[in-house]
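Trainee: Structure, please.
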Amino acid sequence: MNDALGTENEAEVLFERRGHLGVITLNRPKAVNALTAGMAVAMLQQLTEWAEDDAVATVLVHGAGERGLCAGGDIVAIYRDMLAGGTETAKFWQTEYPLNALIARYPKPYVAFMDGLVLGGGVGISAHGSIRVITERTRVGMPETTIGFVPDVGGTLLLSRSPGKSGTHAALTGAHLNGADALFLALADHYVPSERLPDLAVALESEDAEAAVVRFSEKAPRSNLEEQRNWIDACYLGDDADEILDRLRATGGAAALAAQTIEAKSPTAVKVALESLRRVKGLTIEEALAQEYRVGLRFLSGPDFLEGIRAQVVDKDRNPQWNPPTLHEVQAADVERYFAPLGDQELNLQSKEPNNV
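Mentor: Model (predicted):
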């Protein structure tokens, strides 16, 4: 795939045809291919065109460089937009979320090489695809609660479909998970060693996508999350975050460590993320994205999202001052407000059935 890789002076996302394969290369390697508004616009346009192009049988998305497919959205740009009281983040989501929905409904095989880091928005442009490939280098996560936000890009829907309560654990802790865990969470389908990805990409130019990926796939290592499922399913029952933390602490061991991790996150984000996961069950991808957009706009006007990015990415003091500072102080009415209708600001995506995912 090296001939598709560019430099930072080139376009942020590259498109090319190879045989019957349409190739998308996220091309910001120094930023681990973090997704910008311009990239989302370009991808939405190109994928829409390829969906109608009989010469394109399969689409492949991968990232330039060695560090990962995509580290998520450009949160520094979001921080600057919030500081300025701007509307650019909302406009970005108005393109990014339809892109996620298109990928979930894509009429042709959509192959994602989830190699290296795949975080946040990177999950949105990969895990909704029909053929999702992880490697020994994969690190997947929806780490939004760490920055005072909640999983979006359809991530709440994806994690709600993970076995048992494993998706709730992943969402509230914001953990970076390996490829085997991504397979267990149903965020991916196949394990292929990273050194074989270039040969697989060549095969996709002329072969049936599913058959080619199966031919290159190997048995994945066992998932640590799967081995911990007993306590995860027992502790994350119910809709009350305070009770979940009580059960985690009482269980001890890895569960108690998970409680400590969650306690460091934004209390508001933890409670809203939990409620989002519970409300999203049974929704279509379009309805899930509309709910996430509703919630996201409320976080843009609240204190914790700005503070979380400041602490983790801007000042990097890793000492966010959450408001309110404890789970107990986040009331049910506070959470409910995040889901209130937006009126004429609603994100209206035409809902279809069934989902690809």
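
Trainee: rest of the way, CA atoms for contacts and neighbours
Mentor: Fine.

Trainee: Please identify the buried residues of stretch 289-296?
Mentor: Buried positions in stretch 289-296, judged by neighbour count with 16 or more other Cα atoms under 10 Å: L289, A290, Q291, E292, Y293, R294, V295, G296.

Trainee: what comes into contact with it?
Mentor: In this structure, residues lying in contact with stretch 289-296 by Cα atoms under 8 Å, 6 or more residues apart in numbering are 93, 97, 101, 149-154, 156, 276, 280, 338-342, 346-349.

Trainee: How about stretch 186-201?
Mentor: Contacts of stretch 186-201 (Cα under 8 Å, 6+ apart): 1, 60, 113, 115, 127, 131-137, 158-159, 161-163, 179, 182-183, 212-214, 216-220.

Trainee: cool, stretch 245-253 as well?
Mentor: W231, C235, Y236, A255, A256, L257, A258, A259.

Trainee: So among these, which ones count as buried?
Mentor: Here, 16+ other Cα under 10 Å leaves W231, C235, Y236, A255, A256, A258, A259 buried among those.

Trainee: here's the other one to compare against:
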Amino acid sequence: MSDVLFRTGGRAAHIVLNRPRALNSLTRGMVLAIEEALTEWESDPAVEVVVLTGAGERGLCAGGDIRAIHEDARDGDGSATAAFWRDEYRLNARIARYPKPYVAVMDGIVMGGGVGVSAHGGVRIVTERSRVAMPETGIGFVPDVGGTHLLALAPGELGTHLALTGAAVGAADALLCGLADHHVPSASLTSFVEDLDRLPVREALGRHVQDPPPGGLAARRDWIDACFAADTVEEIVHRLRAHGGTAAEETAAILLTKSPTALKVTLAALRRARRLGPLERVLEQEYRVSLACLRGPDLIEGIRAQVIDKDRTPHWSPATLEEVTDADVERFFAPADGPGPVPNPSGALEEIAW
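Mentor: Predicted structure coming up:
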């Protein structure tokens, strides 16, 4: 059975991520197959809409296959992961610019790379079961797949909050943050997807869209915006602790469990993403940052602690925020001919052909 299934029916073409035991995590083969299908359907007049769903009951997609990334970073030269990211980011940009309606059904768990293949689409559906997150700082990584672009556009500092903490949000909060467009109850998904085979997207939406259950972020906007507007992670933690509320104090504690390096690089990436403009420019930045993460210690250690050994006790290096210098952070963004360990991505990026 293929890891990704394709079919057409009526006016719709369907992509089904089909690795339910791995929560539909993405491989390079899946990415390339989706890219090929989108290219074919773009010129097919019978295809008027593309619909993305995930097999199984747990979610659309939990992200990339991080076990494979761990093995490549630990035992290989990183080239397989670099190739995967190059093709994945190309696909993210392709989805964002796709000329036909691209309907992503973001039911259940949607994290990391799952956000990349869904939240750049033109019509993004969440349900009461949706849990949308970019949890990368917890494994010593930085939000990618255009995640820093999406989160930089969220109202106030909600995107900064989600990027640094890795918190998962439900339907209402995903809508508030601009990660989704419509809420459809999970019980209606089968009928909704069937309707897309025969009805225009707007009419299908009109039959099934409902108000989502209440979220939690709107009530926390005041302290989230005030605390996460700080220029440094240290100051964010200080403001959270000084706020005095239980939720803010718990958020500070959560931040201190994440990779200090990943936190600082993520904050810098978000702030820069706001100035970069188009998604493609942000993806170029993310590609450089991702390759730098691949050569650092925290990504290997984070995946080991959270996924491989599951001891949940990563040993970050450096271990504290104070030990991560501005120069350390800058190396993740250094140009190819600049200082630091960032490998030259120019050849691969030329193939992306933004």
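
Trainee: Now that we have the contacts of stretch 289-296 of structure 1, which of them are buried?
Mentor: Of the contacts of stretch 289-296 of structure 1, these count as buried by 16+ other Cα under 10 Å: 93, 97, 101, 149-154, 156, 276, 280, 338-339, 342, 347.

Trainee: Which ones among the residues you listed lie within helices?
Mentor: W93, Y97, A101, T156, S276, V280 (DSSP state H).

Trainee: Tell me the residue in structure 2 aligned with the last one.
Mentor: Taking TM-score structural alignment as the alignment basis, one finds that V280 of structure 1 is matched in structure 2 by A273.

Trainee: same question, the second one
Mentor: For Y97 of structure 1, the equivalent position in structure 2 is taken to be Y89, counting by TM-score structural alignment.

Trainee: what's near enough to touch its match?
Mentor: Going by Cα under 8 Å, 6+ apart, Y89 of structure 2 touches V145, G146, L283, Y287.

Trainee: and with 6 Å instead?
Mentor: V145 (Cα atoms under 6 Å, 6 or more residues apart in numbering).

Trainee: For A187 of structure 2, see how far away it is.
Mentor: Noted for Y89 of structure 2: a distance of 32 Å to A187 of structure 2, by Cα to Cα, to the nearest Å.

Trainee: Now L14 of structure 1: which helix or strand?
Mentor: For L14 of structure 1, the host element (DSSP states H and E) is strand 13-18.

Trainee: Mind giving me the packing neighbours of that strand?
Mentor: With contacts taken as 3 or more Cα pairs under 6 Å, 6 or more residues apart in numbering; DSSP states H and E, strand 13-18 of structure 1 sits against strand 21-26.

Trainee: Strand 13-18 and the strand it packs on, what's the angle between them?
Mentor: 160 degrees (axes from the mean of the first three to the mean of the last three Cα atoms, to 10 degrees).

Trainee: picking up where we left off before, just name the closest of the contacts of stretch 245-253 of structure 1 to P325 of structure 1, please.
Mentor: Proximity of these to P325 of structure 1 (Cα to Cα) peaks at A259, which lies at 15.6 Å.

Trainee: how about the closest one, what does it touch?
Mentor: L245, L248.

Trainee: and the aligned partner of it in structure 2, helix, strand or coil?
Mentor: Matched across to structure 2, A259 of structure 1 falls on A252, judged by TM-score structural alignment. Under the three-state scheme (DSSP: H, G, I helix; E, B strand; the rest coil), A252 of structure 2 adopts helix.

Trainee: who's sitting farthest from the centroid in structure 1?
Mentor: What lies farthest from the middle of structure 1 is A250; by Cα atoms, centre = their mean that is 30.5 Å.

Trainee: What's the match for that residue in structure 2?
Mentor: Checking TM-score structural alignment: A250 of structure 1 goes with A242.

Trainee: State the helix or strand in which that match lies.
Mentor: helix 233-243.

Trainee: distance between that helix and the chain's centre?
Mentor: Computed by Cα atoms, centre = their mean, to the nearest Å, the chain-centroid distance of helix 233-243 of structure 2 equals 25 Å.
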